[in-house]
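Student: next input, structure requested:
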Amino acid sequence: MAGQQDGEPTNYIARLSEWADSHLGLVRNISTGLAVAGVILLAKSVKLTTKFTSALEIPTEFVEKNVKLRGRLRQITEQGLEVEHVPIRFPIISSLQRRWTMDGLLLVRLAGVELTPDGSVWLKKELKPSQMMWFQLLARKDSVLDCLVVVSKGRFSSICLNEEILRQGLARTVWVEGLTHESQMYWKIHKRLLQAELKAVKRKKGLWKEATFFEKLRERIHNNKYMQRLKQFATWLRIRL
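Tutor: Down below sits the predicted model:
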């Protein structure tokens, strides 16, 4: 009995070896499949750890799958937010991050939002220098990225700038160019934005603030045709004199 027990491990190994020899093709296919899966996983990891310095460098599949990227705010311009991409770092493949130190900023625009001048002022007050943010890719047009931008508002809370600026009545909702009308993402995004804008309308904030009596009176006087002609005559008279 003891001899049989001592020999059992050897028998198992021998049987496994025999099975592998008789199914050599299957073993090779499994090994190849695992190797290919490893290469694909590594390639995806390299993409995630690559520092993008231009919107055109971002893979098309990232835009199509609405991938979220991380970045640091550098400047607020009339065109949008200039953001330095801060990729995810994996120590195992850090040697493949050849472009980590390359310079270049991404131009990020708040998707589905048409800012007012007051909206731009609000952004400059709301966002801190070098503010970290997440931006979800929705569309790309030339060198501009249309995104949902999320920033932290404390240790456990965050806000979506696209929605918040609409809730403040400092912007209007517009269609997101680049998203197809048939996609679920298209309707999901616009539903969120319109709901945020509706809150500003109900609260009469910003754009939707009701004008006072004197503001309405001044607007009517300004638009009155008689007053406009009177101003034109005054201007003509001043030139003649």
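
Student: going forward, measure contacts and count neighbours with C-alpha atoms only.
Tutor: Will do.

Student: pull the distance from the helix of greatest length in the chain to the chain's centre.
Tutor: The longest helix of the chain (DSSP state H) is helix 24-49. Put simply, helix 24-49 sits 30 Å off its chain's centre (C-alpha atoms, centre = their mean, to the nearest Å).

Student: run this one through as well so I can compare:
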Amino acid sequence: MPEQGGSSGSDRAALALARLSEWADAHLGLLRGLIAGAAVAGVLLLARSLRVTTKFINPLDIPVEFVEKNVKLRGKLHHITEKGLEIEHIPISIPFFTAIQRKWQPKGLLLIRLAGVELAPGATAWLQRELLPTQPLWFQLLGRDSSALNCLVLVHKGGFLSTCLNEELLRQGLARAARIEGLPHHSRLYWKLHKRLLRAELKAVRKKKGIWKEQSYSETLQERISSSKFLQRLKQFVRSSAER
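Tutor: Prediction:
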């Protein structure tokens, strides 16, 4: 009798397992969907915690860790002004949720200053000629304040090639290498980037491009005369005589 009871229990367990297997086979698509849904939910929670899907419209909204680690963010150019580049931040998109992301993303542009360069006259006009109105680009965070970000701006040129606008302006003689605001001066990254910028500036100096182009003799003579002490005294004498 015990053997029959044991056999009956084993039969019931086997029957239950068989029915579960049949149900799993019949609802395989549902099970895959549940597993995939749980995986996507996990990815969304992770992305949200890391803020990689967040669209930034204010420099102070960007996590401190992003700035400290000099993270590169993707963007799209909208305007070029004397103050800098107005760029729309484009966060990472998650498949199947892109439309929902766009619907709830805030509207606004980030002001990007080109770090480590002092723009010369003509630099803004050059940028307006060289860049497209909706140019995709990357900007590497180096520093920030309440109104703008100090960045290296990288423009994709096809394939694996990209151009750093900061360096290109220096190579064209349209800027001077300057202090990199936002980076600690004793840091390794500061001196690495500063050397890159100085090398780009040196190329323009050697080729006499832009602001480093040699003036003609007449321009040089006129500049010296206009700045001479004799002419300044003469102008003061004329003004004092007119006032009398």
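
Student: which strands or helices does the longest helix of structure 1 pack on?
Tutor: Packed against helix 24-49 of structure 1, as judged by 3 or more C-alpha pairs under 8 Å, 6 or more residues apart in numbering; DSSP states H and E, are no other helices or strands.

Student: any idea how far the counterpart of Asn223 of structure 1 in structure 2 is from Lys235 of structure 2?
Tutor: Under the alignment (TM-score structural alignment), Asn223 of structure 1 pairs with Ser227 in structure 2. Distance of Ser227 of structure 2 to Lys235 of structure 2, computed by C-alpha to C-alpha, to the nearest Å: 12 Å.

Student: buried ones in the longest helix of structure 1?
Tutor: Residues of helix 24-49 of structure 1 classed as buried by neighbour count (16 or more other C-alpha atoms under 10 Å): Ser45, Val46, Lys47, Leu48, Thr49.

Student: confirm Leu142 of structure 2 sits in a helix?
Tutor: No. Looking at Leu142 of structure 2 with DSSP: H, G, I helix; E, B strand; the rest coil, it is strand, so not inside a helix.

Student: show me the helices in structure 2, by range?
Tutor: Counting by DSSP H, structure 2 has helices at residues 2-26, 28-50, 64-68, 98-104, 123-130, 165-171, 188-207, 217-226, 229-243.

Student: looking at those, spot the one closest to Gly143 of structure 2.
Tutor: Closest approach to Gly143 of structure 2 among the helices of structure 2 is made by helix 64-68 (6.3 Å; C-alpha to C-alpha).

Student: what lines up with Ala55 of structure 1 in structure 2?
Tutor: Checking TM-score structural alignment: Ala55 of structure 1 goes with Pro59.

Student: quick one, what contacts its match?
Tutor: Going by C-alpha atoms under 8 Å, 6 or more residues apart in numbering, Pro59 of structure 2 touches Leu110, Arg144, Asp145, Ser146, Ser147, Ala148, Leu149.

Student: which of these has the most neighbours?
Tutor: Leu149 (27 neighbours; other C-alpha atoms under 10 Å).

Student: what's around the aligned partner of Arg199 of structure 2 in structure 1, how many residues?
Tutor: Under the alignment (TM-score structural alignment), Arg199 of structure 2 pairs with Gln195 in structure 1. Residues within reach of Gln195 of structure 1, counting by other C-alpha under 10 Å, total 15.

Student: so which of the contacts of Pro59 of structure 2 hold up in structure 1?
Tutor: Compared against structure 1 with both residues aligned by TM-score structural alignment, their matches' C-alpha atoms under 8 Å, the contacts of Pro59 of structure 2 retain Leu110, Arg144, Ser146, Ser147, Ala148, Leu149.

Student: excluding sequence neighbours, find me the nearest residue to the fourth one.
Tutor: Using C-alpha to C-alpha, 6 or more residues apart in numbering and skipping residues adjacent in sequence, the residue nearest Ser147 of structure 2 is Pro59, 6.6 Å away.

Student: against Ser7 of structure 2, how distant is that neighbour?
Tutor: 72 Å.

Student: what does Glu22 of structure 2 give?
Tutor: Separation of Glu22 of structure 2 from Ser7 of structure 2 (C-alpha to C-alpha) stands at 22 Å.

Student: what residue lies at the spatial centre of structure 2?
Tutor: In structure 2, the residue lying closest to the centroid (C-alpha atoms, centre = their mean) is Phe139, at 1.7 Å.

Student: residue contacts, that residue?
Tutor: Phe139 of structure 2 neighbours (C-alpha under 8 Å, 6+ apart): Lys72, Leu73, Arg74, Gly75, Cys151, Leu152, Val153, Leu154.
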